[in-house]
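**Q** pasted the sequence and its predicted model underneath.
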Amino acid sequence: MNKFGIMLGHTYFTKLKSKSFIVTTVIMLIAVILFANIGRIIAFFDNDSEKYHLAVIDQTTGVFELFEQHVGDVTDDMMLTKVAETEEALQKAVNKGTYDGYLILETDKTNVLKGIYKAPSLAQSGRTMELQSALQATKSTLAAEQLQLSPEQLESLNSPVLLEKVSLMEHAKSEEELNQARGLVYILLFIIYFAVIFYANTVGIEIANEKSSRVMEILISSVSPTKQMFAKIIGLALVSLTQMALFLGIGYVAISKNFDTLQGGFFDFFGFGETSISSILYAIVFFLLGYLLFATLAAFLGSLVSRTEDAQQMLMPISFILMIGFFIAMYGLSNPESTVVTVTSFIPFFTPMLMFLRVGMLNIPLWETMLSISLMVLTIGILATIGARVYRGGVLMYGHSRSFKDIKKALQLTKNE
């Protein structure tokens, strides 16, 4: 146990002091701070402080004033000017910068209002949507006047229909709870996916790098392969948790300072005010088990190669497995009760994302959750047992190793010792 602790501490502090860790952490922290202040940054560099100036040619019977009123209801960032110029003259004015664009108001053969919007670029889709919304409101108002509808009747006509949703299943989540759970699961799925895919692969790459220095031959003779492998895995896991704690801590402080005037607090703003403690605990459990599962797999795959380039190719299947699970989880966000999500949630390599999705969005029996966790623990144990044997023989293999046939060769080297 003493040797395990020494190796664990050495792995942790060596990685913590490495330039790559420090540089990566600093860059990511800067990115987190920039993301938290993105609104202020955009406002600082935004040169479009002036209103969008739109010329309007009114070919109708006095619709411009009503249209201008509805534009004001939609946005306060647009200024309209009614003109009587020709299109050719307006195009020259737009090219000179007098106007940002122009709109032609006219009616079709059935006397229905329509608009033709012209601008140097149509990339600003928001402007198009604002104009379309104002035109739609103007058209509805004109139709109401023709039908002699009162404003109250028009409002009643345009009001959306209400569909009340009630679940017949006992203890089922309400629509509000489902939306809240979906948001939390969506964010945590990304955290689990990217954290596991990055940190687990780091384990394999670190082992491949150590092999290139031949230090592994000395360690393997004095420390059991199982202890060495898990010292590396747990040590890097602690480094990963340290880095994530920094990201979350700095991110929380930075975002809180930007939203300190909002009512309801930080978590209420993001819709997590009523998040249950069990959901957070399940997220932690599935994240840690997912990391251990893939890190164990990455450890003995990394021990088969001695170059970083080969390690990345050998570890590629791990990325594919995680991608498949992630895509199924994205589908499951809108259909968590589907058969494919239910079945794959019990496959250990997909469990961290898919079972967590089901736990977060559905009221599933406790035995299903415990069964999936047990299967993951069992798989980790099997991988650890096989991995320790592969690890012991794999660290003695040098040269180009890009085939999974080398696993058999590594096992044979272990038997010959």
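**A** Great, that's in hand. Residues are numbered from 1 along each chain as shown.

**Q** from now on I want contacts and neighbour counts done on CA atoms only, so please keep to that.
**A** Noted.

**Q** for this protein, longest helix please?
**A** When every helix of the chain is counted residue by residue (DSSP state H), the longest turns out to be helix 175-212.

**Q** A283 falls within a helix, correct?
**A** Yes - the assignment for A283 by DSSP: H, G, I helix; E, B strand; the rest coil puts it in a helix.

**Q** contacting residues for the nearest residue to it once chain neighbours are set aside?
**A** Counting by Cα to Cα, 6 or more residues apart in numbering, the nearest residue to A283 once its immediate chain neighbours are dropped is F356, at 6.6 Å. Contacts for F356 were tallied using Cα atoms under 8 Å, 6 or more residues apart in numbering; they are 185, 282-283, 286.

**Q** what helix or strand is F356 on?
**A** Assigned by DSSP states H and E, F356 belongs to helix 351-361.

**Q** could you give the angle of that helix to helix 175-212?
**A** 160 degrees (axes from the mean of the first three to the mean of the last three Cα atoms, to 10 degrees).

**Q** A298 touches F198, doesn't it?
**A** No - counting by Cα atoms under 8 Å, A298 stays clear of F198, with 11.0 Å between them.

**Q** neighbour count winner among those two?
**A** The residue with more neighbours, out of A298 and F198, is A298; 27 against 15, by other Cα atoms under 10 Å.

**Q** how near is the residue nearest the centre of the chain to G235?
**A** The chain has F190 as the residue nearest its centroid, 4.2 Å off, counting by Cα atoms, centre = their mean. Plainly put, F190 is 23 Å away from G235 if you go by Cα to Cα, to the nearest Å.

**Q** what's the helix or strand hosting I250 packed up against?
**A** Element membership of I250, judged by DSSP H and E, is helix 225-258. Secondary-structure packing of helix 225-258 (3 or more Cα pairs under 8 Å, 6 or more residues apart in numbering; DSSP states H and E): helix 2-17, helix 19-36, helix 175-212, helix 277-302, helix 366-394.

**Q** mind listing what's buried along that helix?
**A** 225-240, 243, 246-247, 250-252, 254-256 (16 or more other Cα atoms under 10 Å).

**Q** ok, stretch 380-393 next?
**A** In terms of neighbour count (16+ other Cα under 10 Å), stretch 380-393 has its buried residues at 380, 383-384, 386-393.

**Q** take the one below as the second:
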Amino acid sequence: KPSFKQKIQNSSHASSIKEISTMILIFVMYFILTTYASITAQEIASEKGSKIMEIIFSSMKAIRYFYGKILAVFCVIMTHLAIYFVGGWIFFEVAARTKSLAPIIKKYKPLIDGVIHNLVSSSLLYVILGVIIYTILSALCGALVSRAEDASKATQPTMVLTMVGFFGALSLQQSPNNLFVRIFSYVPFTSSFFMPIRLVNGTVSPLENTISLVILVVTIVVMLIYIGKIYGGLVLQTDDIGLFKSLKRGISTR
């Protein structure tokens, strides 16, 4: 007698997994960037206001110092994210062994596993690369001002790009095939917000994912090299002449 097995997928879980995964990725990107963009810019602006940079640059190249600064900020951010992941893992492990919470964890285990699977996929790579490119931009903004008090004003371009990506992704997360989502998933400063939407919903091919990643990585490398070359000229000038004039002078004195 033939045996018949039927497996019915819970569509409500599938849609909830996509929605929760997208929301977590978008909010993590937003809060990390809004927190560390101002910190990075303010720290560089504070160093620029002192005379210690002349001493540092006399013993090492400005580009090497810039690379070290970006690496240090990136390590701090990664430590922050690691604490969140480890803390979440410990919470679920303890909750699974608690009598009052164990039935709830067991009931929603497929949902939790699906969300975790989406978080540790290629979407996490976009979050990491997005943190790097915005950190570089924040460092540039901090080097353009002569006083630490002006750091918040200098980070306005970074904050505008962050808010465009955040609110755009938040409003279009239910429309992964939207034309704007598809276009902005290839733009370097917004792909970290929009491409995870397409990845979570499975509406992007491996080739499209690779193209977006290559564009993002190439942009990061170009920014890192170019800003590193003009970093010394930006930091050593202490005149309050405005952002664009400071950038122009830094480019001319690289």
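**A** Looks like it arrived, so ask away. Here the structure is a predicted model, which means the values were calculated and not measured.

**Q** identify the residue of structure 2 aligned to the residue nearest to the centre of structure 1.
**A** For F190 of structure 1, the aligned position in structure 2 is occupied by F27, per TM-score structural alignment.

**Q** find me the equivalent region of stretch 180-198 of structure 2 in structure 1.
**A** The counterpart of stretch 180-198 of structure 2 in structure 1, using TM-score structural alignment, spans residues 340-358.

**Q** what's the burial count for T158 of structure 2?
**A** Using other Cα under 10 Å: T158 of structure 2 sits among 21 other residues.

**Q** that one maps to what in structure 1?
**A** With TM-score structural alignment defining the correspondence, T158 of structure 2 maps onto I318 in structure 1.

**Q** right, and that match touches T296 too?
**A** No - with the criterion set as Cα under 8 Å, I318 of structure 1 and T296 do not qualify as a contacting pair; they are 11.1 Å apart.

**Q** which parts of the stretch 51-200 of structure 1 are helices?
**A** Remark: helices of the stretch 51-200 of structure 1, listed N- to C-terminal, are 64-74, 87-96, 125-146, 151-158, 175-212; assignment by DSSP state H, counting those that start in this stretch.

**Q** find me the equivalent region of the fourth one in structure 2.
**A** I take that to be helix 151-158 of structure 1. So helix 151-158 of structure 1 is aligned with nothing, judged by TM-score structural alignment.

**Q** check contacts around R64 of structure 2.
**A** Contacts of R64 of structure 2 were listed using Cα under 8 Å, 6+ apart, and they are G228.

**Q** if you set the cut-off to 10 Å instead, what comes out?
**A** Listed by Cα atoms under 10 Å, 6 or more residues apart in numbering, the contact partners of R64 of structure 2 are 57, 70, 228-229, 231.

**Q** give me the distance between it and T238 of structure 2.
**A** To T238 of structure 2, R64 of structure 2 is 21 Å away according to Cα to Cα.

**Q** next one: A154 of structure 2
**A** As judged by Cα to Cα, A154 of structure 2 and T238 of structure 2 stand 15 Å apart.

**Q** same deal with L101 of structure 2?
**A** From L101 of structure 2 over to T238 of structure 2 (counting by Cα to Cα), the distance is 58 Å.

**Q** these two: who's more crowded?
**A** More neighbours sit around T238 than around the other of L101 of structure 2 and T238, counting by other Cα under 10 Å; the figures are 17 against 13.

**Q** quick one: map that one onto structure 1.
**A** Superposed on structure 1 with TM-score structural alignment, T238 of structure 2 falls opposite Y398.

**Q** and if you look at V145 of structure 2?
**A** Across the alignment, which pairs residues by TM-score structural alignment, V145 of structure 2 is matched by V305 of structure 1.

**Q** ok, C75 of structure 2 next?
**A** Structural alignment places C75 of structure 2 opposite L238 in structure 1 (criterion: TM-score structural alignment).

**Q** tell me, how many residues neighbour the nearest residue to its match once chain neighbours are set aside?
**A** By the measure of Cα to Cα, 6+ apart, the closest residue to L238 of structure 1 outside its immediate chain neighbours is Y12, 6.8 Å from it. By other Cα under 10 Å, the residues close to Y12 of structure 1 number 22.

**Q** hmm, Y12 of structure 1 is touching A237, no?
**A** Yes - using Cα atoms under 10 Å, Y12 of structure 1 is in contact with A237, at 8.6 Å.

**Q** which neighbours do those two share?
**A** Taking Cα under 10 Å, 6+ apart as the criterion, Y12 of structure 1 and A237 both touch A231.

**Q** which one among the contacts of R64 of structure 2 gets closest to L170 of structure 2?
**A** I70 (28.3 Å; Cα to Cα).

**Q** what about the closest one, distance to Y231 of structure 2?
**A** From I70 of structure 2 over to Y231 of structure 2 the distance is 12 Å, taken as Cα to Cα.

**Q** now do the shared contacts for these two.
**A** Residues touching both I70 of structure 2 and Y231 comprise 64, 139, with contact defined as Cα under 10 Å, 6+ apart.
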